[in-house]
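[1] Give me a model of this one.
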Amino acid sequence: MPGGALLGVLPFFAYTAIFLLIPTLVVVIGAFLDGDNRPTVGNLHGLTSPDVVRALVQSVVLSVVTALIGAVVGGILAYAVSTAAPAGVLRRFVTSLCGVLAQFGGVALAFAFLATFGLTGFLTKALAARGVESSGLWLYAWDRGLLAVYLYFQIPLMLIVFLPAVDGLRPQWREAAETLGGTTWTYWRRVAGPILLPSFVGATLLLFTNAFSAYATAAALISQGSPLLPLQIGGTFTSETVLGQENIGKAMALEMVVVVALVMAAYAWIDKRASRWLQR
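    Predicted coordinates:
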């Protein structure tokens, strides 16, 4: 690689090393060290504790449910958007809006939902003025509140990721199916469905990873009980009642890294298969 090109990518390598490579090494090494920095596998035994197992299961359940709902709804919206004029105002507006909403998360998103659906939220007060009572407590439950909040960015993300695959469907394929006597159902079952399936599954895996690794939004809404694995990890570093558990937190983080790595490996393999159709 020429010296000028190497110099140009040096900031990227430095950024990747500081914010990805080094933290990953810290997690992997720390997961196998005790409080005195001696090698141990005792931290991995902590992963079998009921609280950690429950947090892992609930994180997986939340991620799977939001990924499936987001994939189905986002996929339908992506197909609806694909039927609009490519350079039309509607398509550009929807894709731009989804691009913003897909990146809108963290504390800001939690505050937006609290200001809308919380105990003193404007929608809660508006409904109460019309005789519809709502305590807003559902917003703080991991299986209801976080489900609704996560879908806020999961559905737009699905539209952005899945839209190129839908755009890859050629009108000639539908015309050929109709010429051979096929119905709309036949076209979707034998032509469009098999073509879109790898992209759909890959996008769903991406949504799972996106929800599984989310932390700030859940931390802002749920401050008690740490029902999710990212919150459990944060608790080992910040809680005053579990001092000395930092390396167990690193073991839990390593567990998350393994899960995400497996899912992303599957996503990369599926995306490679799907790209063959998008390039034709």
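
[2] C-alpha from now on. contacts and neighbour counts both.
    OK.

[3] how close does Gly4 get to Leu10?
    10 Å (C-alpha to C-alpha, to the nearest Å).

[4] In terms of neighbours, single out the busier of these two.
    Leu10 (12 against 9; other C-alpha atoms under 10 Å).

[5] now the more buried one, what's its secondary structure?
    helix (DSSP: H, G, I helix; E, B strand; the rest coil).

[6] which SS class is the spatially closest residue to Thr95 that is not a sequence neighbour?
    Spatial nearest neighbour of Thr95, chain neighbours left out: Ile160 (6.8 Å); criterion: C-alpha to C-alpha, 6 or more residues apart in numbering. Here Ile160 is recorded as helix under three-state DSSP.

[7] Could you give the number of residues near Ile160?
    Applying other C-alpha under 10 Å, we find 19 residues neighbouring Ile160.

[8] Repeat that for Ala177.
    Other residues close to Ala177 by other C-alpha under 10 Å number 17.

[9] That one is in contact with Tyr187, isn't it?
    Yes. Counting by C-alpha atoms under 8 Å, Ala177 touches Tyr187, with 6.1 Å between them.

[10] In contact with Ile195: list those residues for me.
    Counting by C-alpha atoms under 8 Å, 6 or more residues apart in numbering, Ile195 touches 274, 277.

[11] That one should be in a helix, yeah?
    Yes. Assessed by three-state DSSP, Ile195 belongs to a helix.

[12] Tell me which stretches of the chain form helices.
    Ranges of helices in the chain, per DSSP state H, are 3-16, 22-30, 42-45, 50-82, 89-102, 106-117, 122-129, 145-167, 171-179, 184-187, 193-212, 216-221, 229-238, 246-278.

[13] And this one, please, so the two structures can be compared:
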Amino acid sequence: MAEIAGTAPRRVSSGARLRGAASLLGTVPFFAYVTIFLIIPTLVVAIGAFTGDGGHGFTLDNLGALGDAYILAAFGRSVVLSALSALFGAVLGGLLAYAVSTARPDGLLRRVVTALSGVLAQFGGVTLAFAFLATIGLSGFVTVWLQDHTGVNIFENGVWLFELPGLVLVYTYFQIPLMVIVFLPALDGLRPQWREATESLGGTTREYWTRVAGPLLAPAFLGSALLLFANAFSAYATAAALVSQGSPIIPLQIRGALTSEVVLGQANVGKAMALGMVVVVAIVMTLYSLLQKRTSKWLG
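    As a prediction, this is how the structure comes out:
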């Protein structure tokens, strides 16, 4: 009996180790994917940003080039584009998410909206650009219909669809459903008892939203807006498909630096610009993480 009692803990410990090893083995594909497609490219960008032309020697010239007027202007337009699309997406998506949160949890409306949001949040690139061109492009059916039936020319003051205002409109299209996805859990975290407690103490609906729900939702709303900002700031395919000439935002500037056959020796400058984007996104996502921790404390 003593021998059996002495060996039992070892068997349990060995089984626990096997389960732990199996759990770690299951994470290998994930870490391999992250290493190949995130860590290694980030290291390549970081090293290239400090490497001279032709891969010779350490240099700060590439980072110094970030102070050039055209690069600063591209960063500025990217920030404006990301901020405006995040603002519009957060407000409109937040309102839609609130409307969905008031519906039945198992109702058809909620299921349809959340399913569509999951699809449309990933609807970008060439497909989205073509959809807007076919709808409100120079020969889009809405543009042609307005001209033929009302005499209104939406491009009378310029081809804005292919400039910053057009990019804001197109980006907002996928920002709204993304906001629904990330903000809806916070709205679901509001407990009915809080409203009932406010009303029992003589509080009005306005006081409930300004003193209870508003402060609780503010970190989640701001965190979601930051996530939308990072999403727009790093987007490339939609802008590349829509803007055929020029490089108004920093992802397109990076493309030009890496692929240009006119100005040579700019590949590492492009990596320096990419490193700048990585830094901006890292700062934004750090703030998002901090706000999410604050949100989960109250609404978790």
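
[14] hang on, the earlier thing: show me what the residue nearest to Thr95 of the first structure lines up with in the second structure.
    Using TM-score structural alignment, the partner of Ile160 of the first structure in the second structure is Ile181.

[15] Report the contact partners of that match.
    Counting by C-alpha under 8 Å, 6+ apart, Ile181 of the second structure has contacts 97, 114, 117-118.

[16] Just the buried ones from these?
    Among those, those classed as buried by 16 or more other C-alpha atoms under 10 Å are 97, 114, 117-118.

[17] Distance to Tyr173 of the second structure for the residues you listed - can I get that in JSON lines?
    JSON lines is the format used below for these (distance: C-alpha to C-alpha, whole Å):
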{"residue": "Ala97", "distance to Tyr173 of the second structure": "15"}
{"residue": "Thr114", "distance to Tyr173 of the second structure": "15"}
{"residue": "Ser117", "distance to Tyr173 of the second structure": "11"}
{"residue": "Gly118", "distance to Tyr173 of the second structure": "13"}
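
[18] Which one of the residues you listed is nearest to Ala225 of the second structure?
    Taking C-alpha to C-alpha as the measure, Ala97 is the one of these closest to Ala225 of the second structure, at 13.5 Å.

[19] Now do the contacts for that closest one.
    Residues near Ala97 of the second structure by C-alpha under 8 Å, 6+ apart: 179-181, 183-184, 187.

[20] for Met252 of the first structure, same thing?
    By C-alpha under 8 Å, 6+ apart, the contact set of Met252 of the first structure is 47, 229, 233.

[21] mind running it again at 10 Å?
    Shown in contact with Met252 of the first structure (C-alpha atoms under 10 Å, 6 or more residues apart in numbering): 27, 31, 43-44, 46-47, 52, 56, 229-230, 232-233, 236, 246, 258.

[22] Kindly report the same for Glu255 of the first structure.
    Applying C-alpha under 10 Å, 6+ apart, the residues contacting Glu255 of the first structure are 27-28, 31, 44, 47, 56, 229, 249, 261.

[23] Cross-check the contact I'm expecting between Pro185 of the second structure and Gln292.
    No. Between Pro185 of the second structure and Gln292 there is no contact under C-alpha atoms under 10 Å: 11.5 Å.

[24] Could you report the separation of Val180 of the second structure from Ala197 of the second structure?
    According to C-alpha to C-alpha, Val180 of the second structure stands 27 Å off from Ala197 of the second structure.

[25] correction: Gly15 of the second structure
    50 Å.

[26] same thing with Gly118 of the second structure?
    Gly118 of the second structure is 35 Å from Ala197 of the second structure, by C-alpha to C-alpha.

[27] got it, and Ala235 of the second structure?
    With C-alpha to C-alpha as the criterion, Ala235 of the second structure and Ala197 of the second structure are 44 Å apart.

[28] what about the two, which has more around it?
    Ranked by neighbour count (other C-alpha under 10 Å), Ala235 of the second structure and Ala197 place Ala235 first, with 18 against 12.

[29] aligned partner of that one in the first structure?
    Aligned partner of Ala235 of the second structure by TM-score structural alignment: Ala214.

[30] count of neighbours near Ala220 of the second structure?
    25.

[31] need the contact list for the residue nearest to it when sequence neighbours are not counted.
    Nearest residue to Ala220 of the second structure in three dimensions, chain neighbours excluded: Thr295, at 5.6 Å (C-alpha to C-alpha, 6+ apart). Thr295 of the second structure sits next to 186, 189, 216-221, 223, 289 when contact means C-alpha under 10 Å, 6+ apart.

[32] ok, back up a step: do you know which of the helices of the first structure lies nearest Leu139 of the first structure?
    That would be helix 145-167 among the helices of the first structure, by C-alpha to C-alpha, at 3.8 Å.

[33] Can you provide the mean distance from the closest one to its aligned counterpart in the second structure?
    Compared with the second structure after fitting, helix 145-167 of the first structure has a mean deviation of 0.5 Å; criterion: mean C-alpha distance after the TM-score superposition for the first structure.

[34] Return the distance of that helix from the chain's centre.
    9 Å (C-alpha atoms, centre = their mean, to the nearest Å).

[35] tell me the contacts of the closest residue to Leu63 of the second structure other than its chain neighbours?
    Closest residue to Leu63 of the second structure apart from its sequence neighbours, by C-alpha to C-alpha, 6+ apart: Ala272 at 5.8 Å. Ala272 of the second structure sits next to 45-51, 60-66, 254, 266, 278 when contact means C-alpha under 10 Å, 6+ apart.

[36] Cool, thanks, signing off.
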